[in-house]
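S.K.: I'd like to go over a predicted model; first the sequence, then the structure.
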Amino acid sequence: MNETTYFQLSTLLMCKTWTLPNHPLFQFASGFLLLSYLSPPGIYGLLYLRCCLTIASIFYTLWGWLILCSIDTCVWNLIFTFVNAVYVIFIVFKINPFIRFPHDVELVYRDLFKPLKVSRNSFLKIYKCTREVQTLKAEDVYCYEGETLVDKLSLLLSGRLAVLKNGKTVHLIDAHQFVDSPEWFGVGSNETYQVTVMALEECRLIIWHRDKLKLTIADEPYLQAVMDNILGKDVVKKLLFVTGTVGNAATSNCSTNVNENSKLIVPYHKAMDQVIKRNINPEPNGVHCFWSLSRINEDIETNV
């Protein structure tokens, strides 16, 4: 009895003869299957894995169709090919969603938002809140001090703007800087601008409906943090690049005295000291900050 059992097992476990190696299609398929096991971690590793499995399944399908002439081998591997190909397409679109913006908006995305890891899909949500892209000729006025309501958020795409307070030039706004970043923080839509903004040359601005934008990112904490980060930095830059003519009665008006040298960089340690201490109240000599930032409360949202 034991000899019979041993003979049966030896028959099952040992091959008397070996067939020739399979067709090269089978070898290629197995090679790509092996490569799929070597995929690295991460989204690109997953893409590599699915590409290898797709190619392997194609070779297995061809092997079953041309060499084995086996319908079930072909059908199963066609299914595997389809499933993996769908995953490849999905991952490719996730890595690069092929969302394109107008050239100047694309530059804004690359300069301001992409460094903060904002995806194109997320930036598209912001871009869809655009009210218009406005063009200003030289000396056209964007907003009037004490008259124009703060119901928008604008970014300068090209050109240069001058900010005036009581008819005097305060500072300049260059391309890829926000026009009304200080008003983003806690200023209601029923309030008016505290400065006048005028174009020094032909300018193009992208204008968002501010309340619509705030509602859009209300459920996106990361986008909220990104917008606060970008706009907060813009406010700090405005404080750092305040002209030395604020409060000086001898300051000339915009059309005669605005040039490349009209910006004065405040010494960094003094400027940051002012920002940290919120030292924005009028000084004894009458020099004051032209934005009433003391009204800004972090927890206040714009009323809709």
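M.R.: It's in.

S.K.: contacts and neighbour counts: CA atoms only from here.
M.R.: Will do.

S.K.: Other residues contacting the helix or strand where R204 lies?
M.R.: Assigned by DSSP states H and E, R204 falls within strand 203-209. The contact list for strand 203-209, computed with Cα atoms under 8 Å, 6 or more residues apart in numbering, reads 129-138, 151-161.

S.K.: ok, and here's another one to check against it:
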Amino acid sequence: MFKPLRVSKKHFKELVKEARILNLERGDIYAVEDASPADERLSILLKGKLRVTCDDTHLHFINVHQFVDSPEWEANHDQSDDVFQVTITAEEDSIYLCWSRMKLERFLRHRPLLKVVLDCIIGKFL
């Protein structure tokens, strides 16, 4: 995902170092509509499959190498009290890379090129 945009291995490692790798077992919930804060994190699915629903209606799946919460990331540039408008549930055992908004924004302030790259990647997947 980052390689075509010529992100060096050094910069990629720095970016990933700011994140945590987390697991969801099948049936675990990543976010609950009208309850989970939508401005705290940004995640990329590394393994597995997530189901996105609203009012118990299936909307779509999130697959490997897709952002889990890019619409919420884009909609909440400033800290807010917004909550997810969808529920995201693990369809199968999943692994994701997760950045806290505060840590990622602080990191990107000092690396404007990586900020542009990340903004472009997020925009591509919205």
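M.R.: Great, that's in hand. What you are looking at is a predicted structure, and each value in this text was computed from that prediction instead of being measured.

S.K.: Now compute the TM-score of the two chains, please.
M.R.: TM-score for the superposed pair, counting by TM-score structural alignment, normalised by the length of structure 2: 0.91. Supporting figures: 123 aligned residues with a Cα RMSD of 1.2 Å.

S.K.: now the contacts of strand 203-209 of structure 1: which count as buried?
M.R.: Taking 16 or more other Cα atoms under 10 Å as the criterion, what is buried in the contacts of strand 203-209 of structure 1 is 129-131, 135-136, 151-161.

S.K.: which one of those residues is nearest A56 of structure 1?
M.R.: C129 (45.3 Å; Cα to Cα).

S.K.: Just give me the match in structure 2 for that closest one.
M.R.: C129 of structure 1 maps onto E18 in structure 2 when the alignment is built from TM-score structural alignment.

S.K.: Count the residues that sit near T73 of structure 1.
M.R.: T73 of structure 1: 16 surrounding residues under other Cα atoms under 10 Å.

S.K.: what about the residue nearest to the spatial centre of structure 2, which SS state?
M.R.: Ranked by distance to the mean C-alpha position of structure 2 (Cα atoms, centre = their mean), the top residue is S43 at 2.3 Å. The three-state label given to S43 of structure 2 by DSSP: H, G, I helix; E, B strand; the rest coil is strand.

S.K.: Please tell me which residues of structure 1 the top helix by length along structure 2 aligns onto.
M.R.: Using DSSP state H, we find that the single longest helix of structure 2 is helix 112-125. Aligned using TM-score structural alignment, helix 112-125 of structure 2 spans residues 221-234 in structure 1.

S.K.: mean shift of that stretch relative to structure 2?
M.R.: Superposing on structure 2 places stretch 221-234 of structure 1 at an average distance of 0.8 Å from its equivalents, by mean Cα distance after the TM-score superposition for structure 1.

S.K.: Of all the residues in that stretch, which ones are buried?
M.R.: 223, 226-228, 230-232, 234.

S.K.: what do you get for stretch 106-118 of structure 1?
M.R.: 108-109, 112-113, 118.

S.K.: who touches the strand or helix carrying F90 of structure 1?
M.R.: Using DSSP H and E, F90 of structure 1 sits within helix 71-95. With contact meaning Cα under 8 Å, 6+ apart, helix 71-95 of structure 1 is reached by 43, 47, 50-51, 53-55, 57-58, 60-62, 64-65.

S.K.: Nearest to V197 of structure 1, out of those residues: which one, please.
M.R.: Distances from V197 of structure 1 to the contacts of helix 71-95 of structure 1, taken by Cα to Cα, are shortest for I43, at 46.1 Å.

S.K.: Please list all residues in contact with the closest one.
M.R.: 91, 95.

S.K.: Please report the distance of it from H269 of structure 1.
M.R.: Relative to H269 of structure 1, I43 of structure 1 is positioned 43 Å away (Cα to Cα, to the nearest Å).

S.K.: Isn't L114 of structure 2 up against F107?
M.R.: No: in this structure, L114 of structure 2 is not within contact of F107 by Cα atoms under 8 Å, at 9.3 Å.

S.K.: just to revisit the earlier point, output the contacting helices and strands for the longest helix of structure 2.
M.R.: Helix 112-125 of structure 2 sits against helix 101-109, with contacts defined as 3 or more Cα pairs under 8 Å, 6 or more residues apart in numbering; DSSP states H and E.

S.K.: could you give the angle of the helix it packs on to helix 112-125?
M.R.: Orientation check (axes from the mean of the first three to the mean of the last three Cα atoms, to 10 degrees): helix 101-109 of structure 2 against helix 112-125 gives 120 degrees.

S.K.: In terms of secondary structure, what does helix 101-109 of structure 2 contact?
M.R.: helix 112-125.
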